[in-house]
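**Q** this one's structure only:
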């Protein structure tokens, strides 16, 4: 820089140079006015680095946890599917073994069961169930003075007409005898009937003989002969006045 002295002359000022007292350079350079390093505290920077590292560690742990959960879920699903498939394979075998353990019914027992099934359907008015125990060419002989009923269709019409007049039907079977000879069997039994017919309480007893045939491994009735037992008249009381008759009972149906 140039400066003016007292005489008005301009003199140049020299910038100090890095020389020692003997005119030799001492190797030191003056520090600049501004520092070249950051003025931010070092503790704050370290905390940020710690938080970043911790956040990254937690994220990694969560990812690993989710992967483990997914792996366990897949293993559980695979195990359940394997057990279900194993159960499907073992079920037919178990059902086959259980069917082998069942004791087959004899022909006499099958006929007795068919009679119980037939009488139960007859009481309930279940014509579809009743149909399973009668053959298409069945012959029905009742206790009245009438020609036999031939064929299931004709018998069904008569049965439905009679059943519509009955309520509170009860039919008990006793003293059953069953005989089987090859594919043919017959049975006879006594029956006790009670119902409300046309609004009046009616009771009757009788006997039935049926002939059955084994068709398609199933016993069906081919002949049903039902007879009505005669009623025993009540004895006249000894002290009853002459000419007075006891009350008459309703005629059997």
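**A** The structure has been received and is ready for your questions. Here the structure is a predicted model, which means the values were calculated and not measured. Residues are numbered from 1 along each chain as shown.

**Q** C-alpha from now on. contacts and neighbour counts both.
**A** OK.

**Q** centre of the chain to the host helix or strand of residue 185, how far?
**A** In the assignment (DSSP states H and E), residue 185 maps to strand 184-197. Counting by Cα atoms, centre = their mean, to the nearest Å, strand 184-197 is centred 39 Å from the centre of its parent chain.

**Q** A further structure is provided below for comparison with the first:
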């Protein structure tokens, strides 16, 4: 009986531990969405790994580094009108380990003159006890 109880407890703890990271990862995108929608690109970038090895792929460009990615965002989205309102939809989060996940989803901007949208694939990793996006492949 005691052994069965320990097995059940271990299974419960394992399930709880694996469910939490997906919530933490979804929270990153929620915080990014909120920062974008208030016009705070510096806040938006807090979801990314602040490192020169962070990768951002969009269109035909591959960017390396947090600072380069922030500079590109500020150049391409210079004001609130171009930022519009962002909405992320997560379609799937696949845990690769206790420290890494792949997130697949859709993004949409709503602006006065258009509604661009597309898809993204993110590699999210737990580094220094914090979940961050280390690789972002976004397309129209």
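**A** Happy to help now that I have it. On a predicted model such as this, the values are computed, not experimentally measured, just so you know.

**Q** next, the TM-score between them, please.
**A** Once superposed, the chains reach a TM-score of 0.75 (TM-score structural alignment, normalised by the length of structure 2), with 120 aligned residues with a Cα RMSD of 2.1 Å.

**Q** sorry, back to before: which neighbouring elements make contact with the helix or strand following the strand holding residue 185 of structure 1?
**A** Sequence order places strand 200-215 as the next helix or strand after strand 184-197 of structure 1, per DSSP H and E. Judged by 3 or more Cα pairs under 8 Å, 6 or more residues apart in numbering; DSSP states H and E, the packing partners of strand 200-215 of structure 1 are strand 184-197, strand 218-228.

**Q** from residue 8 of structure 2, how far out is residue 2 of structure 2?
**A** Remark: distance between residue 2 of structure 2 and residue 8 of structure 2 (Cα to Cα, to the nearest Å) = 10 Å.

**Q** more neighbours, these two?
**A** residue 8 (12 against 7; other Cα atoms under 10 Å).

**Q** tell me which residue is most central in structure 2.
**A** Nearest residue to the geometric centre of structure 2 (Cα atoms, centre = their mean): residue 29, 4.7 Å.

**Q** which non-adjacent residue is nearest the aligned residue in structure 1 for residue 54 of structure 2?
**A** Under the alignment (TM-score structural alignment), residue 54 of structure 2 pairs with residue 138 of structure 1. Counting by Cα to Cα, 6 or more residues apart in numbering, residue 138 of structure 1 lies nearest to residue 222, which is 4.3 Å off, once chain neighbours are set aside.

**Q** residue in structure 2 matching that neighbour?
**A** Match for residue 222 of structure 1 (TM-score structural alignment): residue 134.

**Q** quickly note the distance from that match to residue 36 of structure 2.
**A** For residue 134 of structure 2, the distance to residue 36 of structure 2 equals 19 Å [Cα to Cα].

**Q** and what of residue 22 of structure 2?
**A** 21 Å.

**Q** buried sites along stretch 41-59 of structure 2?
**A** In terms of neighbour count (16 or more other Cα atoms under 10 Å), stretch 41-59 of structure 2 has its buried residues at 41, 43-49, 54-57.

**Q** whoops, stretch 106-113 of structure 1 was the one
**A** 107-108, 111-112.

**Q** repeat that for stretch 155-172 of structure 1.
**A** Neighbour-count burial for stretch 155-172 of structure 1 flags 155, 166-167, 169-171 (criterion: 16+ other Cα under 10 Å).

**Q** dump these to a markdown table, plus distance to residue 218 of structure 1.
**A** Below are those laid out as a markdown table (distance: Cα to Cα, whole Å):
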| residue | distance to residue 218 of structure 1 |
| --- | --- |
| 155 | 21 |
| 166 | 30 |
| 167 | 31 |
| 169 | 28 |
| 170 | 26 |
| 171 | 24 |
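
**Q** quick revisit: neighbours of the match of residue 222 of structure 1, how many?
**A** 23.

**Q** related to what we said a few turns ago, do you know how far the residue nearest to residue 138 of structure 1 is from residue 109 of structure 1?
**A** From residue 222 of structure 1 to residue 109 of structure 1 the distance is 18 Å (Cα to Cα).

**Q** sorry, back to before: surely the match of residue 54 of structure 2 touches residue 212?
**A** No: taking contacts as Cα atoms under 8 Å, residue 138 of structure 1 lies outside contact range of residue 212: 9.6 Å.

**Q** which neighbours do those two share?
**A** Both residue 138 of structure 1 and residue 212 are in contact with 221-223, where contact means Cα atoms under 8 Å, 6 or more residues apart in numbering.
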